[in-house]
Every structure is written in C-alpha cells, then in structure tokens.
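with the input below, show me the fold.
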Amino acid sequence: MNEEILRVLLEQINSGLLSVETGINQIKEMYYSDLDFAKVDIQRQDRCGFSEVIYCQGKTTAQVVAIARKLNEHSRGNILATRANHEVYLAVCAEISTAEYNELAQTIVIKKGPQKSTGHILVISAGTSDIPVAEEAAVTAETMGNDVTRVYDTGVAGLHRLLAQTDKLNSARVIIAVAGMEGALPSVIGGLVNKPVIAVPTSVGYGANFGGLSALLTMLNSCSAGIGVVNIDNGFGAGFLASLINHPQC
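All right, here's what the predicted structure looks like:
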C-alpha cells in the first residue's frame, strides 16, 4: 500500500502537481508523524505486527494525549499505553472515549473493534506483591490478541500451590513467570514444562534483593533450559515477547 502511495506522490511531484517540499512532507507522513516533541511511528504495525506503544512515565499528560490521538488516527489494531496514572487516563478518555484503564497494571488500552484472540499464554506470579508487573504482562498480551490465563500468588515458599496448577501449566503455549525476592519461580516451572518460560524479575524484596537485581541474577543463572529473561519489572516486554512466540506470523 505504501509503495503505491509513494509511486503516486512521485508522479505528482514530477508532473508539477505537487511541490518538492510538499511531496517530501507527505512521504514523511507515511512513515512517522512529527509532533515536535515526538515522532510517532505510524508504520510500526506494518513492520512489527503491533502499533507503537506509549510509555507514559516521563511524558506530560498533554504529550500522551497527543500521541494517543495520532496513533488512534492511523492504527488498525488496539493501542496500548503503559506506566499511566489515573490522571493521564482521564485525559486520554476525554479525547478517546473507548479508552480503558487497568489500575493494577497502570495501562491504558484503546480497543479498535473486536479482536480475535488465539493461543494460550499463562501469566503466573510468585506473590501478591508481584501482581502489578504480572498484570502489565497480561494486559499487553491480551491487547495483542492472545488468550491469557492469570494465576497469582503461587511462589516456591508454598510449592503445593504451584503444583496444584499443573493442568494450567501444561495447557499453556507460553508461560510468563513473575517473581521478586530470590526469583526462584521460573526455574521451578522450567523444570516442569516443555514450553518457553519468560522470566520477569520484580523489584519486590528486602534490602539484599537490591531492587530486583538478585532476582534477575537468579533467573539469568537458572539451570532449567527454555527460560528467557527480561528486565526488572518489565511486564510489557514479557507480554510482547510471549505474543510473538504465540503467533509469530505477526
């Protein structure tokens, strides 16, 4: 589609129907929209299977609203914003009434009509305190068109709680394991299943946890095969990766 538009624009420039400056600006607009403070990547869905995600932390409310408005104009699929507080959500919702907020995950989702969900991703957390990061992963995966099951508070301190979820572990295509403290949960799960496990360390823990660093190192040093590790508290990254594994045709 972009190739055809580009051909027409070039023909119009060559024939004098468009000035070179106007033509160049229109060509740029095919790939990104320049808002001065942000260059919104409006072609990312075509390249990567999902539109640009808005990371709200560090942005003003007005900036988030402007980016969301531009993405909403161009995106064919759902739009996701992460690390958004309730004030930002209210501002986005005033502009785009279909926006939905998940308070635990601190995410805003703008749904673009019915979306077919496929596959099965299991998001499992070690403790209740890990749920915000787990929810970010779950919402991300759901927004990208995946069926998601949540199982929370099944850490290794009470191993029987995890073993009681064996059927769910076995039925999932991809597992996202979220844990703070010592971060042992992904290693245990990796020794029980024959599918990819995405490990997410969280910053939950006492002083020697070093803000999630100890959990991160535990997961990186796991002796269980089939485990991949994302950054500390990066539920979004885990949900995105799980989606790509679940239906790589995107």
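
CA atoms for contacts and neighbours, from now on please.
Fine.

tell me how far Leu244 lies from Phe50.
10 Å (CA to CA, to the nearest Å).

who has more neighbours, those two?
Phe50 (21 against 16; other CA atoms under 10 Å).

what comes up buried for stretch 44-59?
Arg44, Gln45, Phe50, Ser51, Glu52, Val53, Ile54, Cys56 (16 or more other CA atoms under 10 Å).

filter these down to the ones in helices?
Cross-referencing the buried residues of stretch 44-59 against helices under DSSP state H gives Arg44, Gln45.

check the buried residues of stretch 44-59 and tell me the two furthest apart.
Gln45 and Cys56 (19.3 Å; CA to CA).

picking that back up, redo the buried residues of stretch 44-59 as JSON lines? Include distance to Asn221.
Below are these laid out as JSON lines (distance: CA to CA, whole Å):
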{"residue": "Arg44", "distance to Asn221": "34"}
{"residue": "Gln45", "distance to Asn221": "34"}
{"residue": "Phe50", "distance to Asn221": "31"}
{"residue": "Ser51", "distance to Asn221": "33"}
{"residue": "Glu52", "distance to Asn221": "32"}
{"residue": "Val53", "distance to Asn221": "30"}
{"residue": "Ile54", "distance to Asn221": "32"}
{"residue": "Cys56", "distance to Asn221": "32"}
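
here is a second sequence; please produce its structure as well for comparison:
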Amino acid sequence: MHEVREILEALSAGKINVKEAEEKLQRLELRRIGSLAVIDPGREHRSGIPEVVMAETKTSEQLARIIQGMLEAKRFVLTTRASEAQVEYLEDYLTDFEFDIRGGNNHITLLIHHPDWKPKRRGGTIAVITAGTSDEFFAEEAEAVAEVMGVEVLKFRDVGVAGIHRLIEPLEQIREKGVDAIVVFAGMEGALPTVVASLVDIPVIGVPVPIGYGHGGKGETALSSMLQSCAPGLAVVNIGNGLGGGGIAALIALKASYE
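This is a model prediction of the structure:
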C-alpha cells in the first residue's frame, strides 16, 4: 500500500491538489488493453508483490502492447522468461524507457522503467543462494522482484553440496547482515536448501531448478527431495519459480522490517 500512502501524504502536505491525487489513484485501477489483457497496476498495493508479465508464449507484439499499457499506469514493469528476440523488439518499440536486462538463453528477466524511476529502499534483507552456475537465470527472477519491492538482496553463487565448504562464508555473511529470509536454488538432487535450513534460524524458501541428467533431471527429483526435507524451516515453491520464491522472501523481509 506504500504508493497509495505516498499519494495521500503528498496531498496532505500540499504537494499535489485533490485533482492530481484523484488522477494518480485512478492509475492504480484495472485497465483493459483491447481484448488482449486486463492489467492490474494496483496489485502491489493489495498483495505486496507487483504484477509481473510472463513473456513466454506471448508474441513480441502482444508483449509490447501489454508493457506499454502498464507503463502508462505505473513507473516500471517487470517481465520474466523473455527471449532475446522479444527483448530486441521491445528495445526498438519502447525507446523512451530504460532497460535492466538479466539472464540469457531465452530466460531473460527484464525491468523496464521510466528514466527518472529507481527502486525505493523500504527495508529488510534477503539472501539468494544458488547451488550451481546453471541456476543463475532462475535466481535472477527472485532478485529482481525483491529489489523492485524495496528489499536488499545478498547474492551467493555456486555453493552447492559437492563442495559444501563453500557455504561457510555465505552463512557467516548472512548472520552478520541480519538477513530475514533465504531463497535457495538447486537442481540435480536438490539437497542444498535442506542443508541451509538446518544451519540457520530464519525462513528458507527452496526453489527446485530444472537442471540435471536423465530420469528426474528436469527438476522433479529436486522438488521431491525438498518436499521430503527433514529440516522444518524449509518451504518449497514449484520447479523454476524464482519469482514466487523471491516474492515470498521479500514479503517476509518487509514484514520483519516493520516490526
């Protein structure tokens, strides 16, 4: 609800008039883009997590129209699972906006925003840990959504159980920084989230990654392993759902920072 609060505070302080406040509040309402989509600019103010556009299965033209409509109503749009071709099209189509591009290999997380916008730090800190370098594109979804929600993100890469000693330094930093929640990404056997949850006293969200060999190698084994974890501080989202894991962790961190 922070954007609504900012509008009301600006009105109370005399920085904007009633008409301007009304116009700003109207931008948070549902908007229809022809028969293509109904966008929800105010979702963040109800649920705490902004509406995110999933690029996968959309044409470049559809994606551009949806994002343009959202940018008319708010200052930024977060898009996940975009391809290189879609990003190239968007850069040519949305020339008045700035792009923060993360990931690759047709798994791009894209933050498009007005030139004068930047995420406002609101409080709380999360850590994002990956077992292997192959998990990075999924982790970047979690990091992006947490950052636009105003949460600080600590990032630790390639510290999987095949070299468990690599986890010591990240856990020391997590304790020193007073991290509120951890998102752990792992493919293969999916053991790392259980290990982390057994060593910390804060919530851990496990994200199974569709990386591995042969039978169960598309994330099924990692998911089953995490669901059967004997570490009670671990919660699990579905295979590859970096966005969901990051959003949950950020909500926990924001709540902790308010108390």
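
just checking, next helix/strand downstream of the one helix or strand Glu11 of the first structure maps to?
Secondary structure from DSSP states H and E places Glu11 of the first structure in helix 2-15. Counting by DSSP H and E, the element after helix 2-15 of the first structure in chain order, helix or strand, is helix 20-31.

mind listing what's buried along that following helix?
Burial within helix 20-31 of the first structure, assessed by neighbour count using 16+ other CA under 10 Å, is assigned to Gly23, Ile27, Glu29.

quick one: the strands in the first structure?
Here the first structure has its strands, by DSSP state E, at 33-34, 39-40, 54-55, 79-82, 99-102, 107-110, 118-125, 146-151, 174-179, 197-201, 227-229.

how far does the first one sit from its chain's centre?
Strand 33-34 of the first structure sits 22 Å away from the centroid of its parent chain (CA atoms, centre = their mean, to the nearest Å).

next one: the third one
The gap between the average C-alpha position of strand 54-55 of the first structure and the chain average comes to 10 Å, counting by CA atoms, centre = their mean.

that one vs the second structure, average distance?
After superposition onto the second structure, strand 54-55 of the first structure sits on average 0.4 Å from its aligned residues (mean CA distance after the TM-score superposition for the first structure).

show me what that strand is packed against.
Here strand 54-55 of the first structure touches helix 61-74, strand 79-82, going by 3 or more CA pairs under 8 Å, 6 or more residues apart in numbering; DSSP states H and E.

orientation of the helix holding Glu11 of the first structure relative to helix 20-31 in degrees?
Per axes from the mean of the first three to the mean of the last three CA atoms, to 10 degrees, the angle that helix 2-15 of the first structure makes with helix 20-31 is 180 degrees.

how about helix 2-15 of the first structure: buried residues?
Per 16+ other CA under 10 Å, helix 2-15 of the first structure contains these buried residues: Leu9, Leu10, Ile13.

spatially central residue for the second structure, please.
Val145 (2.4 Å; CA atoms, centre = their mean).

that residue pairs with which position in the first structure?
In the first structure, the residue paired with Val145 of the second structure according to TM-score structural alignment is Thr140.

residue contacts, its match?
Leu80, Phe236, Gly239, Phe240 (CA atoms under 8 Å, 6 or more residues apart in numbering).

now with 7 Å, please.
Phe236, Gly239, Phe240 (CA atoms under 7 Å, 6 or more residues apart in numbering).

and which of those is nearest Asp153 of the first structure?
Of the contacts of Thr140 of the first structure, the one sitting nearest to Asp153 of the first structure (CA to CA) turns out to be Gly239, at 18.6 Å.

wait, isn't that closest one in contact with Ala138?
Yes: using CA atoms under 7 Å, Gly239 of the first structure makes contact with Ala138 at a distance of 6.2 Å.

any residues in contact with both of those two?
Residues touching both Gly239 of the first structure and Ala138 (CA under 7 Å, 6+ apart): there are none.

ends of stretch 182-197 of the second structure, how far apart?
9 Å.

same check on stretch 187-195 of the first structure?
13 Å.

so what's the gap between that stretch and the chain middle?
23 Å.

so for that stretch, what gets flagged as buried?
Ser187, Val188, Ile189, Gly190, Val193, Lys195.

equivalent analysis for stretch 225-245 of the second structure, please.
So stretch 225-245 of the second structure, judged by 16+ other CA under 10 Å, has buried residues 225-227, 229, 231, 233-237, 239-245.

need the contact list for Ala137 of the first structure.
Gly235, Phe236, Ala238, Gly239.

state the distance from the aligned residue in the second structure for the last one to Met70 of the second structure.
The one in question is Gly239 of the first structure. Counting by TM-score structural alignment, Gly239 of the first structure lines up with Gly246 in the second structure. Here Gly246 of the second structure is placed at a distance of 22 Å from Met70 of the second structure (CA to CA).

the more surrounded of these two?
Gly246 (32 against 22).

the more buried one and Glu143 touch, don't they?
Yes: contact criterion CA under 7 Å: Gly246 of the second structure and Glu143 qualify, at 6.3 Å.

give the aligned equivalent of Val237 of the second structure in the first structure.
Match for Val237 of the second structure (TM-score structural alignment): Val230.

where do the helices sit along the stretch 101-250 of the second structure?
136-148, 168-177, 192-197, 220-227, 242-258 (DSSP state H, counting those that start in this stretch).

of these, which approaches Glu22 of the second structure most closely?
Judged by CA to CA, the one of the helices of the stretch 101-250 of the second structure that comes nearest to Glu22 of the second structure is helix 136-148, at 24.5 Å.

got the buried residues for that closest one?
Taking 16+ other CA under 10 Å as the criterion, helix 136-148 of the second structure shows 136-148 as buried.

same check on stretch 147-156 of the first structure?
Asp147, Val148, Val151, Tyr152, Asp153, Thr154, Gly155, Val156.

which residue lines up with the fourth one in the second structure?
Put plainly, it is Tyr152 of the first structure. Tyr152 of the first structure maps onto Arg157 in the second structure, by TM-score structural alignment.
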